[in-house]
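Visitor: build me a structure from this.
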Amino acid sequence: MSRPRIVIVGAGFAGYQTARTLSRLAKGAAEIVLVNPHDYFLYVPLLPEVATGILEPRRISVSIPGTLPDVRLMLGEADHIDLDGRRVGLVDPEGNRREISYDRLVLSAGSVNKLLPIPGVTEHAHGFRGMPEALYLRDHMTRQIELADVADDPAERDARCTFVVVGAGYTGTEVAAHGKLFTDELAGHQPSLRDREPPRWMLLDIAPRVLPGLPGHMAETAERVLTRRGVEVAMGVSVAEATKEGVRLTDDRFVPTHSLVWCVGVRPDPLVGDLGLPTEKGRLCVDEYLNVPGHPEVFACGDAAAVPDLTQPGEITPMTAQHAWRQGKTAAQNIAASCGKGERSPYRHRDLGFVVDLGGFQAAANPLRVPLSGPVAKAVTRGYHLAAMPGNRVRTGADWLLDAALSRQAVQMGLVRSDAVPLENSSPELPVRTYA
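Guide: Modelled structure (predicted):
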């Protein structure tokens, strides 16, 4: 008898964990195929540290062939699913169209930048979802400080030294916290900037406080650290219009800047909406077993799926890495059960705490609901990330030690151009192909 083929679309937290757990459960009894645009799993929570020169890009890029030897990696971006014919269509990195059939399908395509109808934002802002965007931001910050150093016009110098982050959730808060330290250090190496006011950072959100949805003490810690560091935290304020010269805020202030970082949230991958199946908040409806109703051979998890939250009846689980990671494990177990190995179980999870890295020796955490801040929270945060990463732990730890002992290497690599990372991008994990 031929082995059943299980195709997993997307190698984010949910897809990678599904593949890893399935490979352990199947033990060669099933063919596991992972469709992904690149050959690594990206540990997104540490992306701000790549953007600010603490970690090298490969530290948080975990090799799929190197860590999932029993999983067949098919490089490509899935853009069509034939549910009746049980086939997945994709485009490989060289532009060739391919198809693959499946007996079981796991949709874990993840998410893309959330867009809002604000004039000028898609043209002048950049998101922060994938490695190309992080590498672009690192070059961009370095370039703006270096250009500010040689600017004759004080207005131009101030604009280049101003950075605006929209969205005070996990990502925006960490980008602002790390970015401020990074640009301060960069400015300290520039002759005409070291004796002037340090670079200006603004963190905006229409929410009443930073880190909305997280425990109050974490928000208070984050805002206190940011404020002491010199970040202007403006709650209840957002961008009304973006232009080449700067941004106009909803309180009618105009902020001259060349740097607008968009961290307002995410939306499910457009592939989900193309299926023609029921969705909730743009996410594919599934039952508590992560099964798509009417399609017993199809499962979905992570940001692409509206998974019922059994701890809060009537709600769906948030789009977080913690939920995606655990849903991947449940999906794998239920797929194995559908093939006759074990019994299926519903997805149920209670949060054990959160961690937010604020750069330097600062962090906010509440492991097992114990409120922590400062160096202790920093140790817990880094310990959590090392435990959660499926590889590269020693190299990541070594980079942290080197960062504590040495100054960062502030150079532009020029690998990712601005037009290669547009905000409106259905695949933020890949740079858009541009032609000179």
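Visitor: rest of the way, CA atoms for contacts and neighbours
Guide: OK.
Visitor: what about the helices in the stretch 101-250 of the chain?
Guide: In the stretch 101-250 of the chain, the segments counted as helices under DSSP state H, counting those that start in this stretch are 121-124, 131-149, 154-160, 170-188, 216-229.
Visitor: out of the ones you listed, flag the one nearest A30.
Guide: Checking the helices of the stretch 101-250 of the chain against A30 by C-alpha to C-alpha gives helix 131-149 as the closest, at 31.8 Å.
Visitor: the closest residue to T122 other than its chain neighbours: neighbour count?
Guide: Nearest residue to T122 in three dimensions, chain neighbours excluded: L423, at 5.5 Å (C-alpha to C-alpha, 6 or more residues apart in numbering). When neighbours are counted by other C-alpha atoms under 10 Å, L423 registers 24.
Visitor: and for R326?
Guide: Other residues lying near R326 total 19 when counted by other C-alpha under 10 Å.
Visitor: separation between it and G15?
Guide: For R326, the distance to G15 equals 11 Å [C-alpha to C-alpha, to the nearest Å].
Visitor: cool, and D399?
Guide: According to C-alpha to C-alpha, D399 and G15 sit 27 Å apart.
Visitor: so which of those two has more stuff around it?
Guide: Each of D399 and G15 has its neighbours counted (other C-alpha under 10 Å); G15 has more, 31 against 17.
Visitor: that one belongs to a helix, doesn't it?
Guide: Yes. Membership of G15 in a helix is supported by DSSP: H, G, I helix; E, B strand; the rest coil.
Visitor: and for comparison, fold this next one:
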Amino acid sequence: MTRPRILIVGGGFAGVECARRLERKLGPGEAQVTLATPFGYQLYLPLLPQVASGVLTPQSVAVSLRRGLRGTRIIPGGCVGVDPVAKVAVLRKITDELVNEPYDHLVLAPGSVTRTFDIPGLTEHAQGMKTLAEAAYLRDHVISQLDLAAATTDERERRSRLQFVVVGGGYAGTETAACLQRITAAAAERYPRLDPRDIKWHIVDIAPKLMPELGDRLGTDAMHVLQRRGIEVSLGVSVAKVEAEQVTLTDGRVLPCRTLVWTAGVAASPLIGTLGAETVKGRLVVTDRMTVPRFDGVFALGDAAAVPDLAKGDGAVCPPTAQHAQRQGKAVADNVLASLRGKPLEPYVHKDLGLVVDLGGRDAVSKPLGVQLTGVPAQAVARGYHLMALRTNVAKVRTLTNWLLNATAGDDYVRTGFQSRRPARLRDFEYTDTYLTPDQVRAHTESLHARH
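Guide: The predicted structure is shown next:
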């Protein structure tokens, strides 16, 4: 008999934790585990703003899959469609080749993509902060604006190059603005032709509060930190139009700006739309065991699944955070094993451990286990949490070394020239236009239907 085939889609927190646990708990020859992911690393997403600001190198937050996974077959590509009747996933390799991958148990952890809206010029001119390449590109772009502003004699051009707008007042947007503002302020000393007062950062969010999940006190503290640094925060406002050299807000203001960073939320991976399954706010509806109703052998978790939050109750679903994704990965692995061995599946329960927001330098706000902290104590908790969450000792040492080096030696504000000739768009990094329709998926799996 052939071994049962377990296919895991997605190399993020959820997918990697699932694969690691399966490797530890499967008996010899009990099953074959395959992981489909476009990249050879697990991205530690919460530290991306520090990559964009140059505090950390990209390798610090890219944890090698092959260092931690020894028995898992890794396919370099993403899943672009699933036929749950034929039990086949269609994978698009990094060469663009489409291949059919049959499975007995499927674990869907494809994560999320940047959520965009139908705003004129948004997809043409905005930059995201969801991938490692985007963070590296954004750093290059911001430094290039300083270089170009220092070189020009056109006052209008200088103003537009030195104004930066971040849309989204959640963790990603707030940390991105806070970390990048620190490097532009520090870099100004190396540009004698620039007036530091001309460098402006602006956070825009339609919500009435900054990071409402933190509560009123910590949200207010974070706001004071940003304002003290000169970052303007506009709440209850959104973007009406984005152009190459200016941004129009919904309150009528027109800001000269050549850098708009879009961090206004995430949406489940487009892969979810290929299944024909029930969704809630774009996320797959799953049971508290993280099984997908009606689909035999299919589990879903992480950002792409609406996993019931039994610790909160009242119909709540787990937020798309790293701590939930990691724990869901372990729980799904246990349930896949239980399914293989004919044992009952267990529900997923986890009480949120709290939140950490690193604002750069000594500034942070944290809420570990409900305790509200600010300043240096909050920063110690935030960085301690990140170090603990990194999955390999090499990643921990590399990150800690980068922090110490940056704190003592500062930054050299070097551009690598990445994508310098052609401005990059959101879809250039997230490949959201590569997915198949349900009909295309069935066409690719017809040969297997006939075989069975």
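Visitor: export the helices of the stretch 101-250 of structure 1 as TSV, with columns for distance to E280 of structure 1.
Guide: Formatted as TSV, those follow (distance: least, C-alpha to C-alpha, whole Å):
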stretch	distance to E280 of structure 1
helix 121-124	25
helix 131-149	28
helix 154-160	41
helix 170-188	23
helix 216-229	28
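Visitor: what sits against the residue nearest to T122 of structure 1?
Guide: Neighbour list for L423 of structure 1: 113, 122-123, 125-127, 262 [criterion: C-alpha atoms under 8 Å, 6 or more residues apart in numbering].
Visitor: so which of these is the most crowded?
Guide: G127 leads the contacts of L423 of structure 1 on contacts (other C-alpha under 10 Å) with 29 neighbours.
Visitor: not counting its neighbours along the chain, what's nearest M141 of structure 1?
Guide: Per C-alpha to C-alpha, 6+ apart, closest to M141 of structure 1 is T183, 6.9 Å.
Visitor: give me the neighbour count for the one you found.
Guide: A count of nearby residues for T183 of structure 1, using other C-alpha under 10 Å, gives 24.
Visitor: how near is it to G230 of structure 1?
Guide: Relative to G230 of structure 1, T183 of structure 1 is positioned 12 Å away (C-alpha to C-alpha).
Visitor: equivalent analysis for I206 of structure 1, please.
Guide: Separation of I206 of structure 1 from G230 of structure 1 (C-alpha to C-alpha) stands at 20 Å.
Visitor: with H385 of structure 1 instead?
Guide: As defined by C-alpha to C-alpha, H385 of structure 1 lies at a distance of 27 Å from G230 of structure 1.
Visitor: now R395 of structure 1
Guide: From R395 of structure 1 to G230 of structure 1 the distance is 32 Å (C-alpha to C-alpha).
Visitor: before we move on, what about L186 of structure 1?
Guide: From L186 of structure 1 to G230 of structure 1 the distance is 15 Å (C-alpha to C-alpha).
Visitor: comparing the two, which shows the higher neighbour count?
Guide: Set side by side, L186 of structure 1 and G230 show more neighbours around L186, with 24 against 16, by other C-alpha under 10 Å.
Visitor: does that one touch L147 like I think?
Guide: No. With contact defined as C-alpha atoms under 8 Å, L186 of structure 1 does not count as touching L147 (11.6 Å).
Visitor: nearest to T243 of structure 1, out of the helices of the stretch 101-250 of structure 1?
Guide: T243 of structure 1 lies closest, by C-alpha to C-alpha, to one member of the helices of the stretch 101-250 of structure 1: helix 121-124, at 6.6 Å.
Visitor: the closest one vs structure 2, average offset?
Guide: Helix 121-124 of structure 1, aligned to structure 2 and superposed, deviates on average by 1.0 Å (mean C-alpha distance after the TM-score superposition for structure 1).
Visitor: shouldn't E99 of structure 1 be within a strand?
Guide: Yes. Under three-state DSSP, E99 of structure 1 falls within a strand.
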